[in-house]
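Chemist: Fold the following for me, if possible:
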Amino acid sequence: MTSPVRSDHVTASGTPRPGGAGQLAHRTVSRIGFGAMQLERLQGDRPAAVKLLRRCIELGVDHIDTAQFYGHGFVNEAIREAVRSQDDVLVATKVGAEPDPEGPLPLRLAQRPEQLRAAVEDNLTTLKTEQLPLVNLRRTDTGPGLRAEGDQLVPLDDQLAELTALRDEGKIGALGLSSVSMDVLRHALPADITCVQNAYSLLSRDDEDLLRLCQEKGIAWVPYFPLGSAFDGIPKVTDEPAVTAAAHETDATPAQIGLAWLLHHAPNILLIPGTANPTHLETNMAAAEITLSPATLAALDAVPPRPADIALH
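Modeler: Okay, here's the model as predicted:
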């Protein structure tokens, strides 16, 4: 006899949530969401971007992660077209950076309070909404990526004051943090932080204590680079022998094993794998169906971390 599906494991339309149910920004969402950054690749084919987003929703995804600086607003515009109010999708965005098409990198930091406010307003405009359900402040305290210098070295309290003011104004529903240390998170806890986005994977587990603090406090842990990265010096989970062995044993792909391990590792982990490829999307969502045996989990847990910390200026 088939067990009934728990009511919180289905979306508003009755579709099973991939990975089951998780908590984010005081809402129940699918534990596997969608990271929209790679939709930038479809700037020449907006209907394809919209179609991919619609497929996400059909598959039970009700948590999409975006930013105004993805494709200079293109990704937000595609989300606006694809997501309908009846879908009840939580669209999370982030602030703290902006496009820099003429610079050595496509992004530059935008950490000052007035820049954070401007980014929130830009997201509201492109998404055509009166409130952003979740805004993550992308800082530069830890992990790979840019490091703040000069006028971009902004005290956390100044940033939180601006963002909590925006929340009080009703323009933000909930606050999160990205690329932060344990000390920064502890300092920010009184602001009611609901999400942390740090680089984290099977091979990059420097933040294990931070993950456990988030679990204790009921804060969602939404890792970026969950399978590593193409950046030099950041190890790829899919190249790890224990991962490829587990994939062979379970008739899965190495990427699916890396994602499945994260789902098994802690209940507050929510995933936002991204792709511009419909086949890869289906494969990512299918990671939710993979059961890792105790022996396989033990073998994966025993893999030594290979932390990376690449600072770009």
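
Chemist: C-alpha only now, for contacts and for neighbours.
Modeler: Will do.

Chemist: where along the stretch 1-150 of the chain do the helices fall?
Modeler: Under the criterion DSSP state H, counting those that start in this stretch, the stretch 1-150 of the chain carries helices at the ranges 46-58, 74-82, 113-127.

Chemist: so which of the ones you listed is the most packed in?
Modeler: Mean neighbour count (mean count of other Cα atoms under 10 Å) peaks for helix 74-82 among the helices of the stretch 1-150 of the chain, with a mean of 22.

Chemist: For residue 196, which residues are in contact?
Modeler: 136, 176-180, 214, 219-223 (Cα atoms under 8 Å, 6 or more residues apart in numbering).

Chemist: Tell me which entries of the residues you listed lie within strands.
Modeler: Using DSSP state E, the subset of those located in strands is 136, 176-178, 220-221.

Chemist: out of those residues, who's nearest residue 187?
Modeler: Residue 187 has its nearest neighbour among these in residue 177, at 11.6 Å by Cα to Cα.

Chemist: and for comparison, fold this next one:
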Amino acid sequence: MSSTMFRIGGDLNVRRLGFGAMRLPTERGPDREAALAVARRAADLGVTLIDTAHMYGWGANEELLAEALHPYPEGLHVTTKVGVARSSSPAGWKHDARPDTLRAQVDHALRRLRVERIELIQLHRIDPAVPLADQLGALRELRAEGKVGRIGLSEVTVAELAQAREIVDVASVQNRYSLLDREHEPVLAACEAAGIAFLPWRPVAGAASGAAAEIAAVAAELDATPAQVSLAWLLARSPVILPIPGTARIGHLEENLAAADLHLPPAHRARLDSLST
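Modeler: Sure, this is the predicted structure:
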């Protein structure tokens, strides 16, 4: 298997550098037209893994991707996340992974994405008010019904991942992780040991802000951008890492995807390895 590819769950073959759709505007108008163009350009450039969620516009992001890409090119998979609901709280959302809610959100996602099966569904957050066995049991039933292909988690600890794996086969974990944010290093290690895909969100956090002078220096030496260096470091960090950088600009998308071809010499990688916040 090429280092540029990964089989999620052992059988879903995708390119390791994907695209996160969270930032795409969904309101009608020029910004939406630009968002459609970004999604289409991602597919044109060979992206095979696009990440969205029920929470992103409460379904509007899923509808946008379907408008842009359906019928989907062969090999392109749109993954989505369920388990949170709209709320009047300051955050604007709340945990809700009750089985009925998960079923409804999956059914809505199938309709919005215009598919009969979602190849990877991820539990956006573990709901502390619902037994984990009930949450994952509902997703397992949906898998048995053929509505989803594989089950993943998001924002989990090592202990939660271990507990979940006693209930279902876990194909992926989506946690916050980047060159400058390695809080979830133990979770990455657990995923690598088990062959579970690790999808870092905010994969270039801090890299484009100029806060990391060393990243900027490495980028200048390699004729690359700080974001490209950060993504290349992630790809080199572990074979199970599948970064999903997001953007609403075609130029930035093309820059991010070019990171797949950036080689980090050992000396440069060692300098990056030593960075942390």
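
Chemist: and the contacts of residue 196 of the first structure as CSV, adding distance to residue 303 of the first structure and neighbour count?
Modeler: Output for those, formatted as CSV (distance: Cα to Cα, whole Å; neighbours: other Cα atoms under 10 Å):
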residue, distance to residue 303 of the first structure, neighbour count
136, 30, 23
176, 30, 26
177, 28, 22
178, 25, 26
179, 24, 21
180, 24, 21
214, 23, 22
219, 26, 24
220, 24, 25
221, 21, 28
222, 21, 25
223, 18, 22
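
Chemist: Which residue in the second structure aligns with residue 81 of the first structure?
Modeler: With TM-score structural alignment as the criterion, the equivalent of residue 81 of the first structure in the second structure is residue 67.

Chemist: With adjacent residues omitted, what lies nearest to its match?
Modeler: Spatial nearest neighbour of residue 67 of the second structure, excluding adjacent residues (Cα to Cα, 6 or more residues apart in numbering): residue 36 at 7.6 Å.

Chemist: Could you double-check that the one you found lies in contact with residue 66?
Modeler: No: with contacts counted by Cα atoms under 8 Å, residue 36 of the second structure stays clear of residue 66, the gap being 9.5 Å.

Chemist: hmm, back to that, the residue nearest to residue 67 of the second structure and residue 74 of the second structure, how far apart?
Modeler: 19 Å (Cα to Cα, to the nearest Å).

Chemist: and if you look at residue 114 of the second structure?
Modeler: In terms of Cα to Cα, residue 114 of the second structure sits 15 Å off from residue 74 of the second structure.

Chemist: cool, residue 165 of the second structure as well?
Modeler: For residue 165 of the second structure, the distance to residue 74 of the second structure - Cα to Cα - is 30 Å.

Chemist: ditto for residue 239 of the second structure
Modeler: 24 Å.

Chemist: try residue 51 of the second structure
Modeler: From residue 51 of the second structure to residue 74 of the second structure the distance is 17 Å (Cα to Cα).

Chemist: These two: who's more crowded?
Modeler: Using other Cα atoms under 10 Å as the criterion, residue 51 of the second structure and residue 74 rank with residue 51 on top: 24 against 7.

Chemist: if I line the two up, what does that one land on in the first structure?
Modeler: In the first structure, residue 51 of the second structure lands on residue 65 (TM-score structural alignment).

Chemist: What of residue 244 of the second structure?
Modeler: In the first structure, residue 244 of the second structure lands on residue 272 (TM-score structural alignment).

Chemist: Can you give me every residue that contacts that match?
Modeler: Counting by Cα under 8 Å, 6+ apart, residue 272 of the first structure has contacts 32-35, 64-65, 222-224.

Chemist: please redo it, this time with the cut-off set to 10 Å
Modeler: 30-36, 61, 63-65, 222-226, 259, 284 (Cα atoms under 10 Å, 6 or more residues apart in numbering).
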